[in-house]
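Asks: Following is a predicted model, sequence given first.
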Amino acid sequence: MWIIELAFTPAPERLAARPAHRDRLTALHGQGVVRMAGPLADDTGAVIVLDAPGRAAVEAILAADPYFTTPGVSVERIRDWRAFLA
């Protein structure tokens, strides 16, 4: 699994792009790719947990969603996570 850590600024473009992004995450959740996702309580960022076979698959998921290149959104870290409970 993979943990995607995002950082946010208050850019209005981010808020405008968020509904389509959440729809995409919901569809990926239905496919079992997104295991968990959500903003931090203070809305300074978010965490997404993906079930993907490798870094290339993660990069493809990120590239397919314009939200990740929207002003106000930055991908801070992509971490390989070896969960033992899921």
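Replies: Great, that's in hand.
Asks: switch to C-alpha atoms for all contacts and neighbour counts from now on
Replies: Will do.
Asks: In a helix, E76, correct?
Replies: No. Applying DSSP: H, G, I helix; E, B strand; the rest coil, one finds E76 to be strand, outside a helix.
Asks: List the contacts of it.
Replies: Neighbour list for E76: 4-7 [criterion: Cα atoms under 8 Å, 6 or more residues apart in numbering].
Asks: The residues you listed in strands, which ones?
Replies: 4-7 (DSSP state E).
Asks: next, the one to line up against it:
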Amino acid sequence: MKVLMFYELAEDGLPRLPANIAAHQARLREFHGRGVLLMAGPYGSPPVGAMGVFTSRAAAEEFARDDPFMLNGVVGKCSFHDWNEALA
């Protein structure tokens, strides 16, 4: 089983994104390098949120806890959902 993490942009999150993107991307690379983040990216045009696929809930929660997007108001809501990948 994997865990999906969904971010929803805060109402005023988009203007805050540029100041936080570099640190957020560094965190993505760190967790991907550790093998606990399988894929991630924004959805919508313009973006309304983002999704990440993690190997465990603990990894997803650890990521979100100190993510600059969460800490600095880019994200307004974060949720986690267990996911059973059907084609694995």
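Replies: Structure's in. What do you need? Treat the numbers as computed from the prediction; the structure is a model and nothing was measured.
Asks: sorry, back to before: with the ones in strands among the contacts of E76 of structure 1 in mind, which one is nearest to I61 of structure 1?
Replies: I4 (11.0 Å; Cα to Cα).
Asks: The most centrally placed residue in structure 1: what's its closest spatial neighbour, skipping adjacent residues?
Replies: By Cα atoms, centre = their mean, structure 1 has its centre lying nearest to I48, at 4.3 Å. Leaving aside its chain neighbours, I48 of structure 1 sits nearest to A37 (4.2 Å; criterion: Cα to Cα, 6 or more residues apart in numbering).
Asks: picking up where we left off before, can you pick out the most distant pair from the ones in strands among the contacts of E76 of structure 1?
Replies: Longest span within the ones in strands among the contacts of E76 of structure 1, Cα to Cα: I4 and A7, 10.2 Å.
Asks: Now do the shared contacts for those two.
Replies: In contact with both I4 of structure 1 and A7: 75-76, using Cα under 8 Å, 6+ apart.
Asks: from what I can see the residue nearest to the centre of structure 1 touches M1, true?
Replies: No. Using Cα atoms under 8 Å, I48 of structure 1 is not in contact with M1, being 10.3 Å away.
Asks: Quick check: neighbours shared by those two?
Replies: With contacts taken as Cα under 8 Å, 6+ apart, I48 of structure 1 and M1 have no neighbour in common.
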